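Chemist: make a model of this:
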Amino acid sequence: MGLKPNIAVETKKVGQMRKVIHPIRDNSLSIVLFALFVICISLESLSGWRLQNETLAAHAQSSIGYWHFLSTGAFLEGLASNWQAAVLQLGSLIVFSSFLYQRGAPHSRDPRKAKGKQKRRKADRFSWFYRNSLLVAFLLLFVLALGLHIVFGTKAYNEQLMLAGQPPISIAAFLLSAKFWTTTLQTWQAEYLVIALYVVLTIFLRQQNSPESKPLESRNATTGEANG
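Modeler: Down below sits the predicted model:
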């Protein structure tokens, strides 16, 4: 008889643990990715702060504090520049894969299979905005990140000009400058290369249990069959 209360207590504790564990398990992918983002941006800010002070010392300027560095163009431009390139990469894959094909890639529609009327009728039940909401979200994120890149890039470039004893330039002048387009195209070409390699490599290679890969038994020519 004395064991029943203990069993009830243990059962209650297990139930409470499950309530905590299940949300963590069910969202573990996004939790880990956001955690890695926080770790990387923290380390980036610390190393960037050290580099900025080394640059200032080389120009006989006094060093700046960590929190001051976080408001400088040197730090903010790097964030915005890489954000807009990363958003462009995924946004391009989303929109191009809606009408272009890559035979054998799990994230491509099969060009041999025509769109069915039933699928079109089902899609027509939803508004245009909902049917294209993912692309719209990435487009807005890209415009926002690109705008921040231009603003903070201008600030960072003017900080460099100030150290060199030269007058600052306007946002319009920076937008037309070789500095802006060099840094922008450096990130764009890297992002497009990586996404192209990803599309091609998923034709031939596999990753067990990953939904980004075709099943292990799939033929290389199989198109659009990602792991379930």
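Chemist: please make it C-alpha for all contacts and neighbour counts, starting now.
Modeler: Fine.
Chemist: name the element Glu159 belongs to?
Modeler: helix 133-163 (DSSP states H and E).
Chemist: tell me which other helices or strands that helix touches.
Modeler: helix 73-96, helix 171-175 (3 or more CA pairs under 8 Å, 6 or more residues apart in numbering; DSSP states H and E).
Chemist: highest average neighbour count across the ones you listed?
Modeler: The highest average neighbour count among those, using mean count of other CA atoms under 10 Å, belongs to helix 73-96 at a mean of 20.
Chemist: mind checking how far the following helix or strand past it is from the chain centre?
Modeler: From helix 73-96 onward toward the C-terminus, using DSSP H and E, the following helix or strand is helix 117-124. Counting by CA atoms, centre = their mean, to the nearest Å, helix 117-124 is centred 31 Å from the centre of its parent chain.
Chemist: same check, this time on stretch 202-212
Modeler: Shown here is stretch 202-212, whose average C-alpha point lies 20 Å from the average C-alpha point of the whole chain (CA atoms, centre = their mean).
Chemist: next up, for comparison:
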Amino acid sequence: MTRRILRDNALGLFFIVLFLLALIGQAIAGHLRTNEELLHHGQAAQGFWEFVFSSDFVVDVAENWQSEFLQFFFFIAATIWLVQRGSPESKKPGDEGPGSDEDQLVGRYARPDSPAWARAGGWRTTLYGNSLLIVMGAVFVLSWLVQSLAGVAVINEENAQHGAAPLTWSEYLVSPDFWDRTLQNWQSEFLAVAAMVLLSIVLRQRGSAESKPVGAPHRVSAWESE
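Modeler: Model prediction:
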């Protein structure tokens, strides 16, 4: 039973473990780097947990989270209405839009084993039918908010060390530091999505759900090669 659970959830578990290992590694490396800088300036070293709950660590984590969830928010939303012929990341041309109730198995077209809110109709089905985009957007907004709050704390600590006036939260939101931190992550995420969509037209990875069959023609989408 346990083996079956692990097999059926292996992909999600694999990335959760990678995430935790990377986060722990970031915390350890960041703690060592911070203490090197503190000792170089003749200041006392920070404890590990003191660093983990510091604005310096939180802002670095939050700025990456918000860009990742923004990437998926836009990708999910764009794939409703936009298509890319030949890419397994896209619906076929002509299928743009949210689809019919019959296609989406909602309301009277729901199966007996469909989720309850898919069968409920009204606002509950509408909410459930957009729940992935809503959650991705909410996590982005919350991460962006945490990034901005932690970021203003970090920059005000630096300002205090140099005798400069502190910034308010609204002032920090329009500052070069905030947008430099933000846009350097956004541009890389959008590039990664574009690369995945376009490269998957002509490149293959045998056995991957994100790739067309190796022998599928370039201009043929995954749905046409089945």
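Chemist: returning to what we had before: would JSON lines of the helices and strands packed on helix 133-163 of the first structure with distance to Ile7 of the first structure be doable?
Modeler: Written out in JSON lines, the entries for those read as follows (distance: least, CA to CA, whole Å):
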{"stretch": "helix 73-96", "distance to Ile7 of the first structure": "51"}
{"stretch": "helix 171-175", "distance to Ile7 of the first structure": "69"}
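Chemist: give the contact list for Ala77 of the second structure.
Modeler: By CA atoms under 8 Å, 6 or more residues apart in numbering, the contact set of Ala77 of the second structure is Leu133.
Chemist: now the aligned partner of it in the first structure: how far from Leu46 of the first structure?
Modeler: In the first structure, the residue paired with Ala77 of the second structure is Val95, using TM-score structural alignment. Summarising the geometry, the distance separating Val95 of the first structure from Leu46 of the first structure, computed by CA to CA, to the nearest Å, is 36 Å.
Chemist: ok, now Lys214 of the first structure?
Modeler: Relative to Leu46 of the first structure, and taking CA to CA, Lys214 of the first structure is found at 40 Å.
Chemist: more crowded one of the two?
Modeler: With other CA atoms under 10 Å as the criterion, Lys214 of the first structure and Leu46 differ in neighbour count, and Lys214 comes out ahead with 29 against 15.
Chemist: which residue lines up with the more buried one in the second structure?
Modeler: Residue pairing (TM-score structural alignment): Lys214 of the first structure is matched to Lys212 of the second structure.
Chemist: helix or strand for that match, which one?
Modeler: Assigned by DSSP H and E, Lys212 of the second structure belongs to neither a helix nor a strand.
Chemist: mind listing what His31 of the second structure touches?
Modeler: Gln46, Phe48, Phe51, Val52.
Chemist: so which of the residues you listed is the most crowded?
Modeler: Neighbours here mean other CA under 10 Å. Within the contacts of His31 of the second structure, the largest count is held by Phe51, at 20 neighbours.
Chemist: let me see the contact set for the residue mapped onto that one from the first structure.
Modeler: Residue pairing (TM-score structural alignment): Phe51 of the second structure is matched to Phe69 of the first structure. Taking CA under 8 Å, 6+ apart as the definition of contact, the neighbours of Phe69 of the first structure are Trp49, Gln52, Phe75.
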